[in-house]
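In: how would this look folded up:
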Amino acid sequence: MLQDYLKRYKDTYISVKALLSYPLCNFVNEFFTYTRNYESGLDFTDYCYRILEMNRDKLNDKEFECLDKILIRLRLSMLDYLNRWGEYISYYENILSTKNYLLTYDKGRNDPDFNRYVVYEDKDYKYVHFLYVGSYRYEIIKRKFSKWLNGKNVEHLKRHQQDRLSDTELQERIESIFTRLDMYLRRSQNDK
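Out: Reported below is the predicted structural model:
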């Protein structure tokens, strides 16, 4: 859905890059959660990766890392909202073991949950895997998944899906989002 919308613009790469940059990256996540179109959110992450790979030569490593982190968080969010807890856990753990994107923290921080995410440290700082900031949600999802595996009722733990919105509600939400998106994309393309 969002991919088709982006094709209206001359340079899809610039539009994708704009959508994945602050503050629009927050807007993109909101689009999929507000409309509860989580499956399209997963498709959108795949689409963005294809566009970025086709234009990889235009991005330095730091730029790619920033965009990659946004797409990783978006995919995790969509898996969470789709109640695909096993996939969420697998993807989270795969990223944890394959991507060394780091955040810098003061050396004084020293709790066990935090220390599990420390990749390395020097005399002043601890360098922590960027997924640390989502570790609280990861732990919640692991508990939900464990309950489900043990045959416990988890219906009350599931996120609401798009079919719980009326057609009118959904249409109003989509129109609202696209109106705002149009304004942001026009502004960002005019700045280029």
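
In: every contact and neighbour count from this point should use C-alpha atoms.
Out: Fine.

In: which strands and helices lie in contact with the helix or strand where Thr45 lies?
Out: Under the criterion DSSP states H and E, the helix or strand holding Thr45 is helix 38-54. Counting contacts by 3 or more Cα pairs under 8 Å, 6 or more residues apart in numbering; DSSP states H and E, helix 38-54 packs against helix 2-6, helix 12-19, helix 24-34, helix 61-81.

In: and this one, please, so the two structures can be compared:
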Amino acid sequence: MSAANAALFREPQVRGAYLAARGFSVQGRRSGGLKDPVVVDLAAGQVLLRTYRDPARWLGDWWTTPHEMQTVIDYFGRGGPAFGEGRNIGKGILQATLAVRWDWDGNDAGHLGLVTAVRLTTPLKAFYGEGDVAPNDAQTHTLKPVAIFVGGRQRGVRQVFIPSARTYSASFRIAERDGHSDSDLVRMARQYDQGPAPFER
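Out: Below is the predicted model of the structure:
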């Protein structure tokens, strides 16, 4: 079965999708993104995790795999409540490692407070890579992602970018929706981690 969104990864659409993965808006301004995104194939059955604030935005373009989130959890070596420390003022583990700016969400105390797990019902293509720096709208301040050590090597946390994900909503089946990242994220990562996906090896 071919990927439901394969057309986005062919000319002429692929250039715009790549620039979005790099963090560029249609006006050419940077807003975070992936350093060196590569195209990967997500198999039907793949579980993905997404953190957000607004329940209406549980389906979006930016995701992590349970295996990568488990890697982050193992790196910090702390329990679930640690993911709540500083999150409501934009200084939490998720904001730091994923380089998601608090001001992108209006400095809301609920920023990245919710988490949803989905299971893909069809194959999809995506961009995959380590998160890049995230400048503010005025391009005067840059949030640098906090690196982690994995296998003796320092690297950024890897993310999955599915361009125009809402267009392909039929490909996403909710496994758990609107859990709390402060309390449910650690359990969900452990529960859904099936080891590294082929593109994570």
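
In: got a TM-score for the pair?
Out: Once superposed, chain against chain, the TM-score is 0.29 (TM-score structural alignment, normalised by the length of structure 1); 91 aligned residues with a Cα RMSD of 5.0 Å.

In: let's have the helices and strands packed on helix 38-54 of structure 1 in JSON lines, adding distance to Cys48 of structure 1 and mean neighbour count.
Out: Listed next are the helices and strands packed on helix 38-54 of structure 1 as JSON lines, based on distance: least, Cα to Cα, whole Å; neighbours: other Cα atoms under 10 Å:
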{"stretch": "helix 2-6", "distance to Cys48 of structure 1": "9", "mean neighbour count": "14"}
{"stretch": "helix 12-19", "distance to Cys48 of structure 1": "7", "mean neighbour count": "19"}
{"stretch": "helix 24-34", "distance to Cys48 of structure 1": "12", "mean neighbour count": "18"}
{"stretch": "helix 61-81", "distance to Cys48 of structure 1": "8", "mean neighbour count": "18"}
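
In: for Ile177 of structure 1, which of those helices is the nearest?
Out: Set against Ile177 of structure 1 and scored by Cα to Cα, these come closest in helix 24-34, at 6.2 Å.

In: residues near Arg153 of structure 2, how many?
Out: Using other Cα atoms under 10 Å, Arg153 of structure 2 has 8 neighbouring residues.

In: what's the answer for Gln154 of structure 2, then?
Out: Look at Gln154 of structure 2: counted by other Cα under 10 Å, it has 10 neighbours.

In: how about Tyr75 of structure 2?
Out: By other Cα under 10 Å, the residues close to Tyr75 of structure 2 number 12.

In: so it is in which element?
Out: Going by DSSP H and E, Tyr75 of structure 2 is in helix 66-76.

In: Phe149 of structure 2 too?
Out: Counting by DSSP H and E, Phe149 of structure 2 is part of strand 148-150.

In: same check, this time on Met188 of structure 2
Out: Assigned by DSSP H and E, Met188 of structure 2 falls within helix 185-192.
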